[in-house]
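Peer 1: Provided below for reference: sequence and predicted model.
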Amino acid sequence: MQRPKVDFLTTALNYGGAETQLVRLAMRLKKREWNVRVISMLPPAAYVSELEVTGIPVFSLDMRRGIPDPRALLRLASILRRERPLVLHSHMVHANLLARASRFLIRTPVLVCTAHNIVEGGRLREMGYRLTDPLCDLTTQVSRAGLERYVRVGAVPRIKIRHIPNGVDTHQFRPNTESRHRLRKELGIEDEFVWLAVGRLEEAKDYPTMLKAFAEIKKNRPHSKLLIAGQGSLKDGVEKLARDLGLTGSVIFLGVRRDVPDLMNAVDAYVMSSAWEGMPMVLLEASAVGLPIVATDVGGNREVVLDGVTGFLVPPKKPQALAGAMMNVMDLSPEERAAMGSAGRKHIEANYSMDRVVEMWEALYFELLERKGVRV
């Protein structure tokens, strides 16, 4: 049976967590014989070849970051009018608001809007969500904490929001001792205790707190290392802070990496210092690999990291607290760290496997189509 058409609209197509989740969902649905397309508001910077190889066309509305362009609404309406999807599924605040506005021009049967962060830009955007809510069939949140906040601030009524978490490919992200030995040798980190952080070098990730915490770690564990994978607008400032803190050679900036599963297998533990989050993909991935985790207690982090069981949670913007939790992990025996990592993987397999999450999305699409009286 030919599955119905679903179009995904995203603010951008880059190597961010939200975009990665969208791409994985689109590709899984394609394998399940859904007719899938991806539309990016900004010119796509990643994943185009991967999507097109699997038969998923990618469209761009050719917007420029930070510059409103009313023509983008007309371009989106033109694509939707031509493709006639039964479901339009938008991701992130700008795409969510644009998708809702498109209903003034063309009435796609089902519109689902997914919010990927607990805060998406302050009161003005929350008011935008509230005012445009009647144009949307359902808003979803990737974390329970985000859902509760959206209801509390009045952005979305409780009856029109649902929690569907991010999912992770537990086959791609799994323990792998072979890649561990190979990559540690390549990176020259064979004997040290190594931490990893993966994420954009932007304000939300609060790398200054991480670097200050790691400077404390170095006082007691001078041979430990911290790997940071990612790019961003704050790259120069973060690298300068590492030098100013005397961490040259101890903190290794790797840039964007396409071998994150191998990187995670090569290290001993994962650290996240975010000031705010939604449902971080990297925490799901690190847990699936079996790493003990130290993370700030923001957004949906506590839904992934079970405090004291799969890792430790600390308040945000507290370098001393972050350093203390990191030292707690380093002081565990290898067997205790392995048990913590194993508990993390079991938690992911039970609650966040990609197959399970895709089934949730399929069920939701069919539920909403049936509610609209659309036969599939």
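Peer 2: That came through fine.
Peer 1: CA only for contacts and neighbour counts going forward, please
Peer 2: Will do.
Peer 1: residue 296: what's it in contact with?
Peer 2: Listed by CA atoms under 8 Å, 6 or more residues apart in numbering, the contact set of residue 296 reads 272, 273, 274, 275, 313, 314, 315, 316, 322.
Peer 1: what do you get for residue 169?
Peer 2: Residue 169 makes contacts with 353, 354, 355, as judged by CA under 8 Å, 6+ apart.
Peer 1: make it 6 Å
Peer 2: The contact partners of residue 169, by CA atoms under 6 Å, 6 or more residues apart in numbering, come to residue 354.
Peer 1: for it, give its distance to residue 53.
Peer 2: 19 Å (CA to CA, to the nearest Å).
Peer 1: what does residue 152 give?
Peer 2: 42 Å.
Peer 1: and what about the spatially closest residue to residue 195 that is not a sequence neighbour, helix, strand or coil?
Peer 2: Among residues not flanking residue 195 along the chain, residue 226 sits closest, at 4.7 Å (CA to CA, 6 or more residues apart in numbering). Following DSSP: H, G, I helix; E, B strand; the rest coil, the label given to residue 226 is strand.
Peer 1: just checking, residue 226 touches residue 251?
Peer 2: Yes: taking CA atoms under 6 Å as the definition, residue 226 is a contact partner of residue 251 at 4.7 Å.
Peer 1: got another one to weigh against that:
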Amino acid sequence: MRILQIINNLSTGGAEKLIIESIPLLQKKGIEVDLLVLDNTFTPYMKQLKELNCCNIYSLGTGNLYNPFNVFKIIPYLKKYELIHVHLFPAQYWVAIAKILSFSKVKLIFTEHNTSNKRMQNFIFRTLDRNIYRFYNKVICITNEVKDVLIKYCKFKSKDIIVIENGINLDTIINSKPLLKNQINNEILESDKLIIQIAGFRAQKDQKTVIRALKYLNEDVKLVLVGEGDLMDDCIELADHLGLGRRVFFLGVRIDVPNLLKTADLSVVSSHWEGFGLAAVEGMASGKPVIASNVPGLSNVVQDGGVLFEKGNEKELAKIIIKFFSDNDYYNKVANSGLEVSKRFSINFMIEKQLSQYKDLFKSGYEK
């Protein structure tokens, strides 16, 4: 069985991280898996996957992700593989259209990573989505909440959608060693209390609420933000405007995330919406307490192993942080609960379920 995974690029994000962690594991299971990216911008994730030398990595170039001509560049790849596994929009559209135009018999799987997107608010895109999804033989949802939204939104038959929760490499995080805090930045003292958020700076994420929460916290509480994106400059401007510039540290993309999580005292996942919340599971696996926005897709992952706060409510977030830093027993209780919950999300469970779907679809000869 030859499988091609297709994604927009390997920038910072949960879907992208799953790609670089799952492909080597699938290869070890004897499945030939390659990767096609629409945009080959060289990122730390791209570097990491290339260094593993575990698959062929193809690219359509560094052009516009939304260029419809990507459809014609994708068509030749449909002829080389038995199954195509697609992640994220607009790759989702271009692959489906490429199959339509080429009359290809290749089987398609799409993983839906979110409970919400801007297309849902637009009548034209809602209509397009309902048709595009139907060209996929199977749609994998990363939580039951994602599945419920998709069934309602696209009027799917439930048999066309399955749930496979995301997974993480627990051993990598659990066995990672903390850094010295001044190794992150020499303005951070070992005595400082360190909060971390791992997330791209885009509309879905809400680093601004975490930054605003610092106003209600002692001077020795500092914030590390890992990731990059279009909204990073806005966050830098907000931190400076609030006089917090020396307490907020923007690290960009890092591949030593497990070490950073072990170094921090608290992990925050502040989002406007989520499909799953991979960063929350990683935070729990690090043995540190996790605080997360109470939003669909994230709340069900964190509720038994962390603490939820109202989306966008920096005062409530600050109160929770203060409680953690003032009550050591509470801190340890939540941290231990989170570590236990994280064990449910081993990437090995995810790989086995994913592999089962590949084999069933390949054997079935099912074609829409």
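Peer 2: Good, I have the coordinates. Being a predicted model, the structure only gives us computed values, none of them experimental.
Peer 1: circling back: so residue 152 and residue 53 of structure 1 - more neighbours on which side?
Peer 2: Set residue 152 of structure 1 next to residue 53 and count neighbours by other CA atoms under 10 Å: residue 152 wins out with 12 against 9.
Peer 1: what about stretch 242-261 of structure 2, distance to the chain center?
Peer 2: The chain centre lies 18 Å from the centre of stretch 242-261 of structure 2; the measure is CA atoms, centre = their mean, to the nearest Å.
Peer 1: corresponding residue for residue 324 of structure 2 in structure 1?
Peer 2: In structure 1, residue 324 of structure 2 lines up with residue 329, judged by TM-score structural alignment.
Peer 1: pretty sure its match sits in a strand.
Peer 2: No: under three-state DSSP, residue 329 of structure 1 sits outside any strand and is assigned helix.
Peer 1: determine the number of other residues adjacent to it.
Peer 2: Residue 329 of structure 1: 22 surrounding residues under other CA under 10 Å.
Peer 1: just the strands in structure 2 please.
Peer 2: Secondary structure of structure 2 (DSSP state E): strands located at 2-7, 32-37, 57-59, 83-87, 107-112, 138-141, 161-163, 193-198, 221-226, 248-252, 266-269, 290-293, 307-309.
Peer 1: to residue 237 of structure 2, which of these lies closest?
Peer 2: Evaluated with CA to CA, the strands of structure 2 place strand 248-252 nearest to residue 237 of structure 2, the distance being 11.1 Å.
Peer 1: where does the closest one end up in structure 1?
Peer 2: Going by TM-score structural alignment: strand 248-252 of structure 2 matches residues 251-255.
Peer 1: could you do stretch 281-295 of structure 2 as well?
Peer 2: Stretch 281-295 of structure 2 corresponds to residues 284-298 in structure 1, going by TM-score structural alignment.
Peer 1: need the strands of structure 2 in TSV with distance to residue 353 of structure 2, can you?
Peer 2: Listed next are the strands of structure 2 as TSV, based on distance: least, CA to CA, whole Å:
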stretch	distance to residue 353 of structure 2
strand 2-7	16
strand 32-37	16
strand 57-59	24
strand 83-87	14
strand 107-112	13
strand 138-141	10
strand 161-163	9
strand 193-198	27
strand 221-226	30
strand 248-252	33
strand 266-269	27
strand 290-293	27
strand 307-309	29
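Peer 1: how about the residue nearest the centre of structure 1, nearest residue that isn't a chain neighbour?
Peer 2: Geometric centre of structure 1, nearest residue: residue 17, 2.7 Å, by CA atoms, centre = their mean. Nearest non-adjacent residue to residue 17 of structure 1, counting by CA to CA, 6+ apart: residue 281, 5.5 Å away.
Peer 1: what about the one you found, how many neighbours?
Peer 2: Neighbourhood size, residue 281 of structure 1 [other CA under 10 Å]: 21.
Peer 1: how close does it sit to residue 32 of structure 1?
Peer 2: To residue 32 of structure 1, residue 281 of structure 1 is 23 Å away according to CA to CA.
Peer 1: grab the longest helix from structure 2 for me.
Peer 2: Criterion DSSP state H: the longest helix present in structure 2 is helix 347-364.
Peer 1: surely residue 310 of structure 1 and residue 339 touch.
Peer 2: No: judged on CA under 6 Å, residue 310 of structure 1 makes no contact with residue 339 at a distance of 8.3 Å.
Peer 1: of the two, who's got more company?
Peer 2: Applying other CA under 10 Å to residue 310 of structure 1 and residue 339 shows that residue 310 carries more neighbours, namely 26 against 17.
Peer 1: alignment lookup: that one to structure 2.
Peer 2: Using TM-score structural alignment as the criterion, residue 310 of structure 1 maps onto residue 305 of structure 2.
Peer 1: which residues does that match contact?
Peer 2: Contact partners of residue 305 of structure 2, counting by CA under 6 Å, 6+ apart, are 337, 338, 341.
Peer 1: give me that answer again for 10 Å
Peer 2: Residue 305 of structure 2 makes contact with 280-281, 284, 289-291, 333-342 under the criterion CA atoms under 10 Å, 6 or more residues apart in numbering.
Peer 1: rewinding a little: the longest helix of structure 2 aligns to what range in structure 1?
Peer 2: Taking TM-score structural alignment as the measure, structure 1 aligns residues 354-371 with helix 347-364 of structure 2.
Peer 1: with structure 2 superposed, average distance for that stretch?
Peer 2: Taken over the aligned residues, the distance from stretch 354-371 of structure 1 to structure 2 averages 1.0 Å (mean CA distance after the TM-score superposition for structure 1).
Peer 1: counting neighbours, what do you get for residue 100 of structure 1?
Peer 2: Counted with other CA under 10 Å, the neighbours of residue 100 of structure 1 add up to 23.
Peer 1: what's the closest non-adjacent residue to residue 190 of structure 1?
Peer 2: Nearest residue to residue 190 of structure 1, sequence neighbours excluded (CA to CA, 6+ apart): residue 184, at 5.2 Å.
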